[in-house]
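Engineer: the sequence isn't on hand, but the structure is:
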């Protein structure tokens, strides 16, 4: 599993201007089987996406996020090997 961590580097107004495009990008990634969960950080300093796939492919995909491509967020891809998942979250260990 890969964790895509986004950190905003621009005022939230710039982020909000790209939010609809970002959500469409997330939905396309989910439909293609790459993304399994996403959401905002609290406080609102960025977001997190759980992804499946080859690390290089996920890094390349992350760079196409409208937030990243338009310079309002920086991205870090973290590889995570879950060894346990609570009932209902078994897919996270696959």
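Structural biologist: Structure's in. What do you need? For clarity, every value in this text was computed on a predicted model and none was experimentally measured. Numbering: from 1, shown residues only.
Engineer: okay, CA-based contacts and neighbour counts for the rest of this
Structural biologist: Will do.
Engineer: for the lengthiest helix in the chain, packing partners?
Structural biologist: Of all segments of type helix in the chain, defined using DSSP state H, the longest is helix 19-31. Packed against helix 19-31 by the contact rule (3 or more C-alpha pairs under 8 Å, 6 or more residues apart in numbering; DSSP states H and E) you find strand 35-40, helix 66-69.
Engineer: also this one, for the comparison:
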């Protein structure tokens, strides 16, 4: 499991890549890899909770995000080895 942080690099250019970025996010959701995403507060950027991808495959996927390839954001990938979860999130423990 991973958390992808997308830190602002050149947010003024976001509008040029927004449609592609949204499509990239939706594809990850449809494929079952992106479980949750949202904005980072208060300074902007975003975060994505990712499941079911090896780190190398995730790096390739993140590099394909139009926000990343367009220089709008700088990504940081954090790997998590889940050990325990609330009962509502037990499904996450099956695919660390």
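Structural biologist: Done, it's in. These numbers were taken from a predicted model, which means no experiment stands behind them.
Engineer: circling back: how big is the offset of the longest helix of the first structure relative to the second structure?
Structural biologist: Average distance between helix 19-31 of the first structure and its aligned residues in the second structure, after superposition and using mean C-alpha distance after the TM-score superposition for the first structure, equals 1.2 Å.
Engineer: how far does that helix sit from its chain's centre?
Structural biologist: The chain centroid and the centroid of helix 19-31 of the first structure are separated by 10 Å under C-alpha atoms, centre = their mean, to the nearest Å.
Engineer: got the angle between that helix and strand 35-40?
Structural biologist: Taking axes from the mean of the first three to the mean of the last three C-alpha atoms, to 10 degrees, one finds that helix 19-31 of the first structure is oriented at 150 degrees with respect to strand 35-40.
Engineer: can you list contacts of helix 19-31 of the first structure?
Structural biologist: Judged by C-alpha atoms under 8 Å, 6 or more residues apart in numbering, the contacts made with helix 19-31 of the first structure from elsewhere in the structure are 35, 36, 65, 66, 67.
Engineer: return the set of buried residues in stretch 3-13 of the second structure.
Structural biologist: 3, 4, 5, 6, 7, 8, 9 (16 or more other C-alpha atoms under 10 Å).
Engineer: make that stretch 29-47 of the first structure, sorry
Structural biologist: Buried-residue list, stretch 29-47 of the first structure, by 16+ other C-alpha under 10 Å: 29, 30, 34, 35, 36, 38, 46, 47.
Engineer: go on, stretch 57-77 of the first structure?
Structural biologist: Burial within stretch 57-77 of the first structure, assessed by neighbour count using 16+ other C-alpha under 10 Å, is assigned to 58-59, 62-63, 65-68, 72-75, 77.
Engineer: out of the buried residues of stretch 29-47 of the first structure, the closest to residue 16 of the first structure would be?
Structural biologist: Using C-alpha to C-alpha, residue 46 comes nearest to residue 16 of the first structure of these, at 11.5 Å.
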